[in-house]
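>>> what follows is a protein structure lacking sequence information:
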């Protein structure tokens, strides 16, 4: 297939392009920066410089590419350095999730492209009630904290619009690995290193992670095993509470232990911070395993974080599809 990859120079795009070409696909990749065109050529993609929020430019680029499938991986997630200003950090990404997707869906309709894959998120949007691990048919949070509301609205709209058009939404877990915020020099990495990522209350919020190469491999699998209108959680086998993974990460990468603050102090910093640290639910990858034939190579964040600590980047090279022995039995799949 010929793939139009919107957002090809992001962390996921940089992992996805080589995996798509290795699977025999041709890739036209977009970037907003002319300076990054050479990077896309080196990765194996044909570069197109276009702003995903420029409707006319997007329509023209897709028409010129004449793709068989469109993959939406456009985000603007750099600069997440202050957990208190959650809504502000996601403003541009939410526009890309809604306006950017609308332009791509219009381009797909105009050019007869039936396959559209869009990046969604499964790190915290599920309802903060019931069991600790959620599946795709479980409800999303009906009343998120104010700082998270616009982001969840954008996620809902993305999933509704793409599945209504016969596309697929991939709810990725929290990314880590090369090029992500959870890698040396990344925003989240620096928060941990500088003790600005607190462990609030009991730290019982359940997080689900996805190593970046595994996320890319799942995207390739979704294109190969196409089922219109589906939503998949793309994460590892080991959803875990903050009180487990955050101290482990700090120890592994040589950071100081995270600060522990009472829940009431966390509430003063923001209800969303309490939700993220104490209340959110994890995600099951069972549907993606069964229907996409995808297996995360990094089955647990424990392995991946340890690789980061060794300076290996946590990278899997060729992505997922082949199980790596886990440090502990899979949980939550």
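Yes, it's here. Computed from a prediction, not measured in an experiment: that's the story for all the values here.
>>> alpha carbons only for contacts and neighbour counts from here, please
Fine.
>>> check contacts around residue 16.
8, 213, 216-217, 219-220 (CA atoms under 8 Å, 6 or more residues apart in numbering).
>>> do that again at 10 Å, thanks
Contacts of residue 16 were listed using CA atoms under 10 Å, 6 or more residues apart in numbering, and they are 5, 8-10, 22, 27, 43, 73, 212-220, 318-319.
>>> how about residue 201?
Contacts of residue 201 (CA under 10 Å, 6+ apart): 243, 260-267, 274, 277-278.
>>> drop anything exposed from these.
Neighbour-count burial (16 or more other CA atoms under 10 Å) applied to the contacts of residue 201 gives 243, 260, 263, 266, 274, 277-278.
>>> from residue 76, how far out is residue 126?
According to CA to CA, to the nearest Å, residue 126 and residue 76 sit 22 Å apart.
>>> ok, residue 296 next?
25 Å.
>>> so for the two, which sits in the more crowded spot?
It is residue 296, of residue 296 and residue 76, that has more neighbours when counted by other CA atoms under 10 Å, with 26 against 16.
>>> A further structure is provided below for comparison with the first:
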């Protein structure tokens, strides 16, 4: 097939292109910067410069490419995390999830594209009530922090719009990324003991290695049916489990533990919620319906062996 990857120069895109090419697909890869053309060509794609918020440019690019499938990986999280000003940090990404999604869907309809696969997220977006592990049928958090409302609304818009579109709309809710290009900042924080355990560390996180996320995307392109899929590993885990283990794997000192009130003062309510109330996600639907299994089945082996190297099965 001919696959149009919008936002192809990001952490997922640069792993997705080689996997698509290896499976015999022709890839048109977009980026906002022509400086990344050489890299995209080296990965096996035909590069195109594109601003995902420019409706006319998106329409023209999709029309010229005439793809069978569009993959929406557009995001724009420049600089370090700013959890205290979350919506401000996510502002452009939110626009790409709303306006950018509308532009891609309109272009897809005009060009007769049969499928669109779009990136979403599972983690802080999950409802923080009920059991520790959520499925695709569980609602998004109805009561996010006020500085996350724009961001969760953008996620909800993307998921609702893509799955209701008159083509085959597939939404992939990726878990928390790790692997080369995704976990360096986290590793540095843990090494410097700047990521303490807050409260009981009972928040549940779901992880996914970047290469496994790319492999799931290939599966969705090739035979995924319309709907939403959690793309996470097999073992949701509390912060109290994975954070000390990560420190051990990278040779760092055991993270400090601080009370909730101090964590709230130092890091903000968003971080406290993630550390103490977050809910993980089940990958049962994706494994069953996409015929996909993560190479790194658990963050335990992934943290120990996959933070700085590409697994052979995905090479």
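Looks like it came in fine. All of these numbers come straight from a predicted model, not from anything done at the bench.
>>> TM-score for the pair, please.
The TM-score (TM-score structural alignment, normalised by the length of structure 2) is 0.95; 312 aligned residues with a CA RMSD of 1.5 Å.
>>> report the contact partners of residue 311 of structure 2.
Contacts of residue 311 of structure 2 (CA under 10 Å, 6+ apart): 179, 209, 211-212, 295-296, 302, 305.
>>> correction: residue 149 of structure 2
86-87, 141-143, 155.
>>> now do residue 251 of structure 1
So residue 251 of structure 1 contacts 245, 257-258, 305-306, 309 (CA under 10 Å, 6+ apart).
>>> out of the contacts of residue 201 of structure 1, who's nearest residue 172 of structure 1?
Residue 172 of structure 1 has its nearest neighbour among the contacts of residue 201 of structure 1 in residue 277, at 18.8 Å by CA to CA.
>>> so what's the closest one closest to, chain neighbours aside?
The spatial neighbour of residue 277 of structure 1 that comes closest, neighbours along the chain excluded (CA to CA, 6 or more residues apart in numbering), is residue 205 at 4.8 Å.
>>> what residue in structure 2 is paired with that neighbour?
By TM-score structural alignment, residue 205 of structure 1 lines up with residue 203 in structure 2.
>>> roughly how far apart are its match and residue 280 of structure 2?
Taking CA to CA, one finds residue 203 of structure 2 at 8 Å from residue 280 of structure 2.
>>> cool, residue 302 of structure 2 as well?
Note on residue 302 of structure 2: its distance to residue 280 of structure 2, by CA to CA, is 17 Å.
>>> show me which of the two is the more surrounded one.
Between residue 302 of structure 2 and residue 280, counted using other CA under 10 Å, residue 280 has the larger neighbour count: 28 against 23.
>>> ok, now which ones touch the counterpart of the more buried one in structure 1?
When structure 1 is aligned by TM-score structural alignment, residue 280 of structure 2 is paired with residue 282. By CA under 10 Å, 6+ apart, the residues touching residue 282 of structure 1 are 122-126, 128, 131-135, 173, 205-209, 235, 238-241, 332.
>>> got it, and residue 52 of structure 1?
Going by CA under 10 Å, 6+ apart, the list of residues near residue 52 of structure 1 reads 6-7, 30-32, 58-59, 72, 74-75, 95-97, 99-104.
>>> in stretch 159-167 of structure 1, what's buried?
In stretch 159-167 of structure 1, counting by 16+ other CA under 10 Å, buried: 159, 161-163, 165-167.
>>> what do you get for stretch 62-69 of structure 1?
62, 65-69.
>>> what about the aligned partner of residue 187 of structure 2 in structure 1, how many neighbours?
Using TM-score structural alignment, the partner of residue 187 of structure 2 in structure 1 is residue 189. A count of neighbours around residue 189 of structure 1, defined by other CA under 10 Å, yields 23.
>>> where does residue 189 of structure 1 land in three-state SS?
When classified by DSSP: H, G, I helix; E, B strand; the rest coil, residue 189 of structure 1 comes out as helix.
>>> run a quick neighbour tally on the nearest residue to it once chain neighbours are set aside.
Sequence neighbours aside, residue 182 is the residue nearest to residue 189 of structure 1 in space, at 5.0 Å (criterion: CA to CA, 6+ apart). Neighbours of residue 182 of structure 1 under the rule other CA under 10 Å: 22.
>>> what helix or strand is residue 182 of structure 1 on?
For residue 182 of structure 1, there is no enclosing helix or strand under DSSP states H and E.
>>> quick revisit: for residue 203 and residue 280 of structure 2, list the residues in contact with both.
Common neighbours of residue 203 of structure 2 and residue 280, counting by CA under 10 Å, 6+ apart, are 124, 128, 132, 237-238.
>>> pick out the most distant pair among the residues you listed.
Within these, 128 and 237 form the most distant pair, 14.9 Å apart (CA to CA).
>>> of those two, who's got more company?
Applying other CA under 10 Å to residue 128 of structure 2 and residue 237 shows that residue 128 carries more neighbours, namely 26 against 23.
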